[in-house]
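# Turn this into a structure:
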Amino acid sequence: MRWNVFFFLIVQRFVELYWAKRNERWMKKRGAKEFGQHHYKYIVCMHSLFFVSLLLERRKKREPTLWSFLFNIFIILQLFRFWIIVSLGRCWNTKIIVLPNTERIQKGPYRWFRHPNYFVVVLEFIIIPLMFQAYWTAFIFTVWNAYLLSIRIRVEEQALRLLKSPHK
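Got it, this is the predicted structure:
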């Protein structure tokens, strides 16, 4: 079952990259501006190495006793991720791309959270390695992700303020 989850995640990430590229083209045709290009390559590197680390640290043990609990959290996170993507629609992206003079999206989970997608990623970097009994991966990537998110959220907030609608 663990390897089904692993392959699901790989396929999911490639589908998300395809969708993000499609949305990027659509947004840029409408005058969107991209921010945070410098740190984006480190985010891509981190997410790629996360999967490598899971493979290298994989345990040959049986599934953890908490497998069902962790798997249920994983499913909830994937449903939450889908809700986030649907809520942002064409504006969802893996990059920081902002359409000038548009209102900030306030539907779906964005009614209550400023950055729900980052919340999902934070939890995934804990839950997924625990499902694989990859404890070093959980620790290293949780710390690395926290550092990169501290940069990314600051850049994203600045970009949103810079291109904020003049009507606000």
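
# use CA for all of it now, contacts and neighbours both
Will do.

# by contact count, what packs against the host helix or strand of V120?
V120 belongs to helix 116-131 when assigned by DSSP states H and E. If you count contacts as 3 or more Cα pairs under 8 Å, 6 or more residues apart in numbering; DSSP states H and E, helix 116-131 packs onto helix 67-88, helix 135-162.

# Could you dump those into CSV and include mean neighbour count?
As requested, the helices and strands packed on helix 116-131 are arranged in CSV below (neighbours: other Cα atoms under 10 Å):
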stretch, mean neighbour count
helix 67-88, 16
helix 135-162, 16
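
# coming back round to it: angle of the helix holding V120 against helix 67-88?
160 degrees (axes from the mean of the first three to the mean of the last three Cα atoms, to 10 degrees).

# Can you list the buried residues in helix 116-131?
Residues of helix 116-131 classed as buried: 116-118, 120-122, 124-131 (neighbour count, 16 or more other Cα atoms under 10 Å).

# structure for this one too, so we can compare:
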Amino acid sequence: MTDLSLWLFTGLVLLVGLERVAELVVSKRHAAWAFSRGGVERGQGHYPAMVVLHTGLLAGAVAEVWLADRPFVPALGWSMLALVVAAQALRWWCIATLGTQWNTRVIVVPGLPLVRRGPYRFLPHPNYVAVVAEGLALPLVHSAWVTAIVFTVANAALLTRRIRVENDALQELAMPS
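Down below sits the predicted model:
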């Protein structure tokens, strides 16, 4: 009989996947809002790689747990689950704070001021803190350490590019506050 923790972990990853779908729905609506107000998109070239990487995180974590028979280690699993939940809370705080300016793509409406409230009071890119934390923690809920390492390294390279593109677009198009 298969360990119940494998099924519970798979359910958790599916829930995170559904959360990603919800983000895409919100993002599409916000993109329409931004483009209707003259929004300019930058960095389209790295977006497909980001989609593949994030999809790979979810698929890789489940595949590694099932195929490599990774154990659920309670001390690690429960602490990583708490970090996943905290990352989700931070992500949705970012989305709520940015409102229609939040997007999975880099779309800036010229002339809008930079947001400096909510988590943006403390960090310029708090959403990426959530992405990094979740990318490491989600696989480790069930000891999928290979997925955690591969995603973290690939994500570091992608975020380096993404943050540079985003900072350049904001500097070029947004109004100083």
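
# give me the stretch of the second structure that the helix holding V120 of the first structure matches.
Using TM-score structural alignment, helix 116-131 of the first structure lines up with residues 126-141 of the second structure.

# picking that back up, the helix holding V120 of the first structure vs the second structure, mean deviation?
Its aligned residues in the second structure lie a mean 0.6 Å from helix 116-131 of the first structure after superposition (mean Cα distance after the TM-score superposition for the first structure).

# Hey, what's the angle from that helix to helix 135-162? Just curious.
Using the same axes, to 10 degrees: helix 116-131 of the first structure against helix 135-162 is 180 degrees.

# check contacts around the most centrally placed residue in the second structure.
The centroid of the second structure falls nearest to V131 when counting by Cα atoms, centre = their mean (3.8 Å). Going by Cα atoms under 8 Å, 6 or more residues apart in numbering, V131 of the second structure touches A87, R91.

# what does the one 5 residues further on give?
The neighbourhood of L136 of the second structure, defined by Cα under 8 Å, 6+ apart, consists of A148, I149, F151, T152.

# Can you tell me the closest non-neighbouring residue to L88 of the first structure?
Nearest residue to L88 of the first structure in three dimensions, chain neighbours excluded: I105, at 6.9 Å (Cα to Cα, 6 or more residues apart in numbering).

# Residue in the second structure paired with the one you found?
For I105 of the first structure, the residue aligned by TM-score structural alignment is V115.

# Could you do V52 of the first structure as well?
By TM-score structural alignment, V52 of the first structure lines up with A59.

# my guess is that match is in a strand, correct?
No - checked against DSSP: H, G, I helix; E, B strand; the rest coil, A59 of the second structure lies outside a strand; its state is helix.

# ok, so what distance separates it from F9 of the second structure?
Noted for A59 of the second structure: a distance of 12 Å to F9 of the second structure, by Cα to Cα, to the nearest Å.

# Same drill for those two, tell me which one is more crowded.
More crowded of A59 of the second structure and F9, by other Cα atoms under 10 Å: F9, with 21 against 16.

# This completes my enquiry, with thanks.
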